[in-house]
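**Q** Need coordinates for the below:
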Amino acid sequence: MSFKVRDDRDDSGNKESFLLRSVEFVQSSLPTLYFNIDESQGTISDMNSDGSHQTECFGDMTMQVPAGYYDEYSGKTQAADSSSTYSLDYIRGRGNSTWDADKKPYKVKFDKKQNLLSMGTSKNWVLLANRFDNSLLRNKLTYWLGGQLGMAYTPKCQFVDVVMNGTYYGSYYLSTQVRVDKNSVNIDDLTDKTSSSATTEPTITGGYLLSMGSADDEKTKDPTSTKRDFTTKKGNRFLIESPDFEGYTNDAQYNYIKDYFQKTEDAIYGKDFKESSGASYKDYMDVDSAVDYYWLQEISYNGDAFGSNSTYLYKARNGKLCWGPLWDFDFVAWGDLEYGKNMNTTEFSQNQNVWYGRLFEDKTFSKKVVDRWPVIKAKLEELTRDGGQLDKYVAQVGISEKYDMEKWGTYAMDIDGDTTVKGNRPYSEEVTQLKTWINKRVAWIDANYKTLQLKEYKVKFVNGKKPVKTITAYSQRVITGFPKNPAKKGYEFKGWYYNNGGSMIKLTKDTVATSSLTAHAKWKKIRSGKADSSKIKAIYFLNKKSFAGVAGVVSDNPYTAVPFSADTSGMKWKSSVPAVATVNSDGNVEALKKGKTVISVTIGKVSASYTLNVVDIDSTVVAPYIELTRKSMKVKAGSYGKINIKTDALYPVYTGLKFVSSDNSIASVSPAGVVRGKKKGKAVVLVIDSTNTQVYKCKVTVR
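**A** Just a heads-up that it's a prediction; the model follows:
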């Protein structure tokens, strides 16, 4: 049908005629949120261009729910069309890397608490754009799994369409927000009037909500942020999300939760998994939450797990430390960046992160993990079977997905930085790819999950006939705890060697235990000159200059010893000005006050150093972009090269950088950007900047 539309806006009084040859009417099966923004108080354009999320818009929101809509959380079907209007306190931008996409996510706050789509009553809500997930399903399926497994405070979300001042914005999730709130993380709120000034127990024992973010990053996003973080002895950093100490300070509460985390860590790494007082880590941490949280991160192969402010923990008053809630599984999870035939669905990727590496050495913990798998497997099969929960969500999102893709197109980038692989793929292929990935991942885990219950082995070190040390090693783990290298006059120590099928093999820091063994000291007689005191030939840092803010922040400047197989035990670390920053025996640095210091490491005759500048926390900035100093390199097989990075930012900190080789059989790369040639051929080293969602390439030719 055709409509004739007359334009009366011509100032000259002339009227122009237009012919619309077709008009498409769509009846959505989802709720639609219509935002009516009063732009005299702040424009939508200003809000969408404010990366600090300080610009707020005001007005109201009308939610229209069509007849026949099935509400997942109430289990009821809408009998007739309904419409409700709610006054906004504000709407503003939200998100980190997701905010850099063209389709923006938002934080919505109403002037009164509202129960929207049976998700509970709250003022605070979020609109998740899912821009990096062409299926629009990954977060939804994760939260369904969390709910099915009984994981406390798992977010709830519903598919909705969003229209703002007459413009269609796309298909979103209307979601609860992870925060201390009766409708989210329902624990005591230490920011309320009666609790914020408390300095004694039991009040200060909870509630706390923490993430694995950093105060520096929060300051970068919001210069007014008063959130505080702390770093444990093992170098794990935690950000206190609530209480946020806005408008006040309370060192008693800060020190309580900091000390509680340290006691938990001390117990995990202590003898018999107990800290000095005799308390077990099970007295401090809820084990069941740790098990389920591990499994969801492991199954999904989540690249953001245990290293960002999407990793949450909480502690209720008089309660134990718990892992969760789940959050942010739309990008680098569930195979989102893996297209083509070679899906990365094998290996366990999360079982050595944060405290889990040590926890799996406890037989009771690893047994709980193994025993939990059949339950989780059944839920995953329910998710992906024909007509299962995933298909129900596909049917529910329906035509909303089609028009979202018409407006925004498919997001196009895979893990190799290829921007064409995913371009304009049919939605059915996105769903098939997701299902296939999950089914392959389930099949691999099902065949290997019992290996998570580690076997114990004894490794004996012997020098001649003299026993030196006996340590416990674990299956699938590299052997650690080597004794100090012995000395013998007139001889050079060559290393520790063990018998493997008649061949003497050298133990290195990369040797994985497969059985109990005896390692013997091997010596070489010195004919002239002096023996090397170390097998290390060189040490490289990611950067020669590093920056950190004054907040007890650990400086992130990884190092690599060359050759990669060298024994790094016996390294000695030093800070030239300990009052500015300290460094522990693992090379972890803690910034204390403004100033400059040199962090150095020495082993034998080999040494390396970098300059650390500690500045006001307000001055540091997560590097908005980086450059590689070389786009290609040539190395000989068995030799090494270095990829350096740079940025124009004045006080940059580098977070979320990962070095990956496209072919480890040709060339491997370390976290410090050191490349080792292995055999003749060509490979590409990818520098993945997950914070800014960028990938940089360096072509490597091995001669």
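
**Q** make it CA atoms for all contacts and neighbour counts henceforth
**A** OK.

**Q** How is the residue most central in space within the chain assigned, secondary-structure-wise?
**A** Taking CA atoms, centre = their mean as the criterion, residue 304 is the residue nearest the geometric centre of the chain, at 2.1 Å. Following DSSP: H, G, I helix; E, B strand; the rest coil, residue 304 is assigned to coil.

**Q** To compare against the first, here's the next sequence to fold:
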Amino acid sequence: MRIFPWIMLAACAIFCSGCLWENTESSMDDVSYLPLDDSEYPYADIPRVVIETENFKDIRNRETLVPARLQIYGKDSPESEILELTVRGRGNSTYHTPKYGLKLEFTEKTSLLGMPKNRDWALLSKYGDKTLIRDYMMTRLANWLGAPFTPRMQFVEVYLNREYKGVFMLSETIKFSKKRINLAQNDSNFLFEKEDSKKVDDPFFETLDGNLIHIQEPKRVSEENIQVAKAHLDSFETYLHRQDFWGEDSIENWLNIHDFLVYYWIQEFAKNEDGKFTRSVFFYWTRGGQIHFGPLWDFDLGFGNESRKQYSMPENWFIRNYRWNRFILMDYRMSKRAKEYWEDHRETFHALIDSIPLYKKQIEKAAKNEFKRWPILDNAFLWALRHSYDSHDEAVDSMTVWMEKRFQWIEDNL
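**A** Model prediction:
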């Protein structure tokens, strides 16, 4: 990566502080910085990601790749050179909101904010999460519990085409890669995502139990290998229905139990609505090996933020009542292992609650910018905005109280 001369950085800092952006022609001119006007939304102690698309073209679908340039700013000046990439929309439900996510694909493998190099990155909008920290909390807990891979995420503020867009999570995407899911991209390794009928990406198949499964890896999977994957998951569902997990054909031949328990308990603790085997549930499999649940993803509808009142109450079992989870945990030995797992890790789960003030502090200033740009704290008009708050503090405090109640309910009902 080219290092900016310190003189140029200083000049950029002076020029960009409160600049007016008078030139609205093409953003792809040969310049050494992308202008940033932060006079209305001042620096908030987290990095700023500045993106300009070719001819300021709008990004409003998930298919069209729009050429763009990106630069990362610190407090007073750029902290990266200008990077070439393409940008498109991303997300499921949040894709249809005013503040939508972005998929970034660089021309070369690129390290962002110290995270390992890759071409593929995501900017997660967090529009449905008034605390802004639910996904980040999930990544902390998953790492503490030893999940094999959890996407690294960092808080950033985004400027797109010279317009402030708010607080996002800059995140690694889920894929096979040496620094992500460390499996080779070949015809023996499969990465699956459980989807639903609202949005099913090709290639996909439907299992015997009616689960819609998208094959994310291999990228260009043959019809023959689609049938190989379908046959294996069909056989797994047939096995689950037999409810004979501990004979000669042990469930450990089919399922990595450690990874399942990490996945299960984080989903259950959060009562994550998508985690009830609805969508955004990832798992991977190597021919001849076990099914591994994970990586964990998408917790906007968790930790008390569910779209339906009966889901958002801190009481009652949730994840274990649905689909594969139900069959797996119906077995008394698996249920016993799940109970023991909670008992062995209960302090780790409570540590997440204790750490909330640290995460809140990271974005305290940025949250003021966010809700100035998107004044939705007291609105309850969207599927994920059911709760009304007077402030960001109140939103975080409400979630904290919910998590304390959830923790105690699990303790009392193991």
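
**Q** about what we covered before: what do we get in the second structure for the residue nearest to the centre of the first structure?
**A** Residue pairing (TM-score structural alignment): residue 304 of the first structure is matched to residue 274 of the second structure.

**Q** What residues does the closest residue to that match other than its chain neighbours make contact with?
**A** Take residue 274 of the second structure and drop its neighbours on the chain: the residue closest to it by CA to CA, 6 or more residues apart in numbering is residue 280, 6.5 Å away. Going by CA atoms under 8 Å, 6 or more residues apart in numbering, residue 280 of the second structure touches 193-195, 274, 297-298.

**Q** distance of residue 280 of the second structure from residue 114 of the second structure?
**A** Distance of residue 280 of the second structure to residue 114 of the second structure, computed by CA to CA, to the nearest Å: 26 Å.

**Q** same question, residue 233 of the second structure
**A** 37 Å.

**Q** These two: which is more packed in?
**A** The residue with more neighbours, out of residue 233 of the second structure and residue 114, is residue 233; 21 against 8, by other CA atoms under 10 Å.

**Q** ok so, going back, of all the contacts of residue 280 of the second structure, which comes closest to residue 266 of the second structure?
**A** For these, the residue nearest residue 266 of the second structure by CA to CA is residue 297; the value is 10.8 Å.

**Q** so that closest one makes contact with residue 281?
**A** Yes - taking CA atoms under 8 Å as the definition, residue 297 of the second structure is a contact partner of residue 281 at 7.2 Å.

**Q** and for these two, which residues touch both?
**A** Counting by CA under 8 Å, 6+ apart, residue 297 of the second structure and residue 281 have no shared contacts at all.

**Q** Pull out the buried positions in the lengthiest strand in the first structure.
**A** The longest strand of the first structure (DSSP state E) is strand 82-93. Buried residues in strand 82-93 of the first structure, counted by 16 or more other CA atoms under 10 Å: 86-93.

**Q** Let me know the closest of the residues you listed to residue 144 of the first structure.
**A** Taking CA to CA as the measure, residue 93 is the one of the buried residues of strand 82-93 of the first structure closest to residue 144 of the first structure, at 25.7 Å.

**Q** Report the spatially closest residue to that closest one, excluding sequence-adjacent ones.
**A** Spatial nearest neighbour of residue 93 of the first structure, excluding adjacent residues (CA to CA, 6+ apart): residue 106 at 4.4 Å.

**Q** The one you found: what's it in contact with?
**A** Contacts of residue 106 of the first structure by CA under 8 Å, 6+ apart are 91-95, 126-128.

**Q** likewise residue 273 of the first structure?
**A** With CA under 8 Å, 6+ apart, residue 273 of the first structure has these contacts: 267, 280-281, 362.
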